[in-house]
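*Asks:* what follows is a predicted protein model with its sequence.
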Amino acid sequence: MIAASKKFNRKASKQNLELQIENRTGTLMLVPATLLLLLFVVVPVCLSFILAFTNARLVSSTSPQFVGLTNFAAMFADSAFWAALKNVTIFTVVVVPVQAGLGLLLAVLINKKVRSSVFFRTIYFLPVITSMVVVSLLWLFIYQNDGMLNIVLQKLTFGMFKGVDWLNNPKTALGAIIFMSIWQAVGNHMLIWLSGLQTIPNDLYEAANLDGCSTWQQFKHVTWPCLRSTRNMILVTITIAATSVFTQVNVMTSGGPLNSTTTVVYQAIQAGFKQQEIGYASAITLVYFVLILIITMVLRYLTRDKD
């Protein structure tokens, strides 16, 4: 009995020692990621909250002074800020449903197990893995007066269509960027939809077939309900990405013409790095943070489980 008790105690001590070593190893492995998170996320967010109430500049010989709500008053009085907010709203309202719907349509079409499905998945996903800067430069040439888009439209209309300077016209610039953005990112959401479609058991479709359901009825009563978690995730990710649009605006239009394509993120970066008004830029980012928080909370409420 004594020998067995000692053996059990030694075994328990060994297991405790191994557990302590595993815990320490796990903690050490978390340290680099935690430090990077603190350095590049937590610290900048805290500084943004502080600098938003100062007159800090990127390069200045004087120390920042507390100015209260001056930056926010200037921002709300700036017509460019309201134009940026309007453009972001239009961009989001158009991109979210169109991009999500088109991605779902493509996913349904290539979900069939045919030989060409892999080819089409690759083709649709190619713009996603291409740098947004490269894509923006490509479409910058396409949208020119003598670009491919005008040439194709003139050929299709037998010369009746006159060339349009898509990116230098306030009426068409934002729409051109919206179209390009949908084309570039739809492949990513197509794959997310596709992953959700492939998790639906085939038994459900077989049962629907036995009940005499049409293709649309199968989609309505089987596919769509089973994609609940997938569509909630896509809704949130597309919305956040749409409200933070920057690269294509910076490369293609620089916010013009006449602020018709400027966005909140673009305006914040311009104010902070080009105009060197870090305090004002921080105020814009703080307002943007609040807007994103409100949008996320609304989406979370709308997509909550109602059981």
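*Replies:* Great, that's in hand. Numbers count the residues shown, from 1 in each chain.
*Asks:* from here on, just use CA atoms for contacts and neighbour counts.
*Replies:* Fine.
*Asks:* mind listing what residue 232 touches?
*Replies:* Residue 232 sits next to residue 303 when contact means C-alpha atoms under 8 Å, 6 or more residues apart in numbering.
*Asks:* how much space separates it from residue 158?
*Replies:* 45 Å (C-alpha to C-alpha, to the nearest Å).
*Asks:* and the comparison structure, right after this:
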Amino acid sequence: MSNMAGKRSVWRTDWRLYTLLLPGLIFVAIFTFYPIGKMLAMSFFDWRIGYRQTSEFVGLENYSQVLADPIALRALVNTLMYAVVTVPLQMALGLIVALLINGITKFSVTFRLAYYFPVITSWVVVALLFRYIFSNQGLLNYFLADVLHVVGEPVGWLSSRVPALVVAMFLGIWKGIGWNMVIFLAALQAVPKEYYEASSIDGLNGRQQFFRITLPSIRGTLLFALVMLCIGAFNTYTPIAVLTGGNPAHQTEMVLTWMYFQTFNVTGKMGYSAALSIIITLIITSITVILFRTLARKGE
């Protein structure tokens, strides 16, 4: 009898929990799972949204167009380059700043606000500021050409592929340091001080403590930051859209800017954009799984 009563009590508790979870599950289903399913369906059609227009089923043709499109491939390469450069530098600089702030007792809140301020500023505002600084008639060229006389003519920082991508990377790194600083600082403050005291007795110096105590203790936070930054790198849109708009000749396109161009500009190829979205989703999922499995094994 007591066993039956226990099962009924658990069922009542579970029923109440399920009831509380239901609104959130409905919200996620409507605004997350349904759009993903709809996008997957759109990728197999020549999708049309005009009045009385029909969407013709084309099978895998949209995927074939994406894989054969040189601009889509260039956009993917640009995005990978952006991720490879910005993600490690954001994490490294954020960790350094977190270590420095964690080691001081005065003005720590002031430094936190100073480093976190770029995070809360608008992407559009800071991208416009960077465009003003790095434009042909911008502030940087003024100092280089007119003040320091280092160059004879203004440098076209945003007029070619590599310099424009470097400017976008610099913007992404500058804006992401504060986010990493906050995440790593919270993890550092959660490491028990007894570990460091015991290691000092054993004769470990600061560098040895960092590699033997600090890094292993915050490994989970490092993995979280790495995965989130990789996902964020593949969602880069505003810096390129404001700085270059994907130009010149689509040389600086990212996957999202090219997707937007295909969807809302003159082409209106929504099926193509949906197929590109699915491909990017699969790439991000694969990278995430590889990161989790690799770092989890090292953690074990």
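*Replies:* Now that the structure is in, tell me what you want to look at. Model, not experiment: these values are computed from the prediction.
*Asks:* quick one: which helix or strand includes the residue nearest to the spatial centre of structure 1?
*Replies:* The centroid of structure 1 falls nearest to residue 241 when counting by C-alpha atoms, centre = their mean (2.2 Å). In the assignment (DSSP states H and E), residue 241 of structure 1 maps to helix 228-243.
*Asks:* please apply the same query to residue 96 of structure 1.
*Replies:* Assessed by DSSP H and E, residue 96 of structure 1 sits inside helix 79-110.
*Asks:* now that helix: which residue numbers in structure 2?
*Replies:* The alignment of helix 79-110 of structure 1 onto structure 2 (TM-score structural alignment) covers residues 70-101.
*Asks:* what segments of the stretch 101-250 of structure 2 are strands?
*Replies:* According to DSSP state E, counting those that start in this stretch, the stretch 101-250 of structure 2 carries no segments that qualify as strands.
*Asks:* how about the helices of it, start to end?
*Replies:* For the stretch 101-250 of structure 2, the helices defined by DSSP state H, counting those that start in this stretch occupy 108-120, 123-134, 139-141, 161-189, 193-201, 206-209, 215-217, 219-234, 238-243.
*Asks:* residue 149 of structure 1 and residue 139 touch, don't they?
*Replies:* No - counting by C-alpha atoms under 8 Å, residue 149 of structure 1 sits too far from residue 139 to count as a contact (9.4 Å).
*Asks:* mind listing what residue 218 of structure 1 touches?
*Replies:* Counted by C-alpha under 8 Å, 6+ apart, residue 218 of structure 1 has contacts 205, 208.
*Asks:* residue in structure 2 matching it?
*Replies:* So residue 218 of structure 1 corresponds to residue 209, using TM-score structural alignment.
*Asks:* from residue 215 of structure 2, how far off is that match?
*Replies:* Relative to residue 215 of structure 2, and taking C-alpha to C-alpha, residue 209 of structure 2 is found at 9 Å.
*Asks:* mind listing what's buried in the helix holding residue 241 of structure 1?
*Replies:* For helix 228-243 of structure 1, the neighbour count (16 or more other C-alpha atoms under 10 Å) marks 230, 231, 234, 235, 236, 238, 239, 240, 242, 243 as buried.
*Asks:* go on, stretch 135-143 of structure 2?
*Replies:* Within stretch 135-143 of structure 2, judged by 16+ other C-alpha under 10 Å, the buried ones are 135, 136, 138, 140, 141, 142.
*Asks:* residues near the closest residue to residue 65 of structure 2 other than its chain neighbours, how many?
*Replies:* Counting by C-alpha to C-alpha, 6 or more residues apart in numbering, residue 272 is the residue found nearest to residue 65 of structure 2 once chain neighbours are left out, at 7.3 Å. Residue 272 of structure 2: 24 surrounding residues under other C-alpha atoms under 10 Å.
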